[in-house]
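Visitor: What follows is a predicted structure for the sequence shown.
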Amino acid sequence: MDLKDQLKNLFPDHVPEESPKEEEKKSDIWLQDCPMICKYEKRKGKPITIIEGYTGADEDFKKLAKELKTRLSVGGSFKDDKIIIQGDYRDKIMEILVEKGFNVKRVGG
């Protein structure tokens, strides 16, 4: 006798609800067809990661920048339609963006 049978014996009037299937997580950020570019540079001897090529609204790109900075626990900024993250986090950033549904292209190194 499994657990479902035991529960039916305890609660004969109970009708089990159908559990809804987990829907894909829909992002409130506009997803584009062409890939975003994730590249690595050094400025004043310090490594930075630059994400560019987003064709949606600036507000969505700013939200994405804020989420990346909080998930990676690093500093950064949003300037000239580019997200600048302090440090070399290309792999982690690409994983996060692919998880959100973006196409990402790695440039440099």
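Guide: Looks like it arrived, so ask away. Numbering: from 1, shown residues only.
Visitor: Going by C-alpha atoms from here, please, whenever you check contacts or count neighbours.
Guide: Fine.
Visitor: Can you point out the buried residues in the lengthiest helix in the chain?
Guide: For the chain, the helix reaching the highest residue count under DSSP state H is reported as helix 58-72. Residues of helix 58-72 classed as buried by neighbour count (16 or more other Cα atoms under 10 Å): 60-62, 64-66, 68-69.
Visitor: and what of stretch 76-94?
Guide: 76, 78, 82-90, 93-94.
Visitor: before we move on, the earlier item: can you redo the buried residues of helix 58-72 as TSV with distance to Gly101?
Guide: Shown next, in TSV, are the buried residues of helix 58-72 (distance: Cα to Cα, whole Å):
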residue	distance to Gly101
Asp60	14
Phe61	14
Lys62	17
Leu64	12
Ala65	15
Lys66	17
Leu68	14
Lys69	18
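Visitor: Looking at the buried residues of stretch 76-94, point me to the pair that's furthest apart.
Guide: Between any two of the buried residues of stretch 76-94, the greatest separation by Cα to Cα is 17.4 Å, found for Phe78 and Met94.
Visitor: Surely Lys39 is in contact with Gly108?
Guide: Yes - the criterion here is Cα atoms under 8 Å, and Lys39 meets it with Gly108 at 5.9 Å.
Visitor: Okay, one more to line up with it:
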Amino acid sequence: MPRGGWQEFTDPGGFSGQSRAIARPDISQANPKEQQAVRVQRTRGGKRGKTVTQITGLALTATEAKALLKRLKARAGTGGTVKDDLLELQGDQVTLVMDFLQSEGFRPKQAGG
């Protein structure tokens, strides 16, 4: 569930029993690309020894994440998937992903070794 979708009853106007629409901020506008804590790491845990590149910390909607992953897969020439709030690419693609995300306007950092 996205953050910011709740409201306490202790607002100055008080609770009047009327239903009000709560304005939810757009995720991509609330946290600009250059302010997101994007982490890129390679891992092998739980993949039967296969190396995958994981990208975490992207505050994107599901459609934006799929579109970004599609461009990444085409650039790297590998497969990949979206799992919950992380992107996975097959193989060791850390340097390629770092360059690609910088060209897209993100400020990625390499996590792990």
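Guide: Cool, the structure landed. Small disclaimer: the values here were computed from a predicted structure and weren't measured.
Visitor: hmm, back to that, what range in structure 2 does the longest helix of structure 1 sit on?
Guide: Under TM-score structural alignment, the match for helix 58-72 of structure 1 in structure 2 covers residues 62-76.
Visitor: Looking only at stretch 49-58 of structure 1, what residues are buried by neighbour count?
Guide: Neighbour counts over stretch 49-58 of structure 1 (16+ other Cα under 10 Å) mark 49-55 as buried.
Visitor: now those in TSV, with secondary structure and distance to Asn9 of structure 1?
Guide: TSV is the format used below for these (DSSP: H, G, I helix; E, B strand; the rest coil; distance: Cα to Cα, whole Å):
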residue	secondary structure	distance to Asn9 of structure 1
Thr49	strand	60
Ile50	strand	61
Ile51	strand	58
Glu52	strand	60
Gly53	coil	60
Tyr54	coil	57
Thr55	coil	58
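Visitor: which one among these gets closest to Phe102 of structure 1?
Guide: So of the buried residues of stretch 49-58 of structure 1, ranked by how close each gets to Phe102 of structure 1 (Cα to Cα), first place is Tyr54, at 9.8 Å.
Visitor: What is the neighbour count of the closest residue to the closest one other than its chain neighbours?
Guide: Computed as Cα to Cα, 6 or more residues apart in numbering, the closest residue to Tyr54 of structure 1 that is not its neighbour in sequence is Met36, at 6.0 Å. Residues near Met36 of structure 1, counting by other Cα atoms under 10 Å, number 19.
Visitor: Next up, the contacts around Met36 of structure 1.
Guide: Met36 of structure 1 sits next to 51-54, 102-105 when contact means Cα atoms under 8 Å, 6 or more residues apart in numbering.
Visitor: Quick one: average offset of the helix or strand just after the longest helix of structure 1 versus structure 2, please.
Guide: With elements assigned by DSSP states H and E, the helix or strand that comes after helix 58-72 of structure 1 is strand 76-79. Mean deviation of strand 76-79 of structure 1 relative to structure 2 after superposition (mean Cα distance after the TM-score superposition for structure 1): 0.9 Å.
Visitor: tell me what strand 76-79 of structure 1 is packed against?
Guide: helix 58-72, strand 82-86 (3 or more Cα pairs under 8 Å, 6 or more residues apart in numbering; DSSP states H and E).
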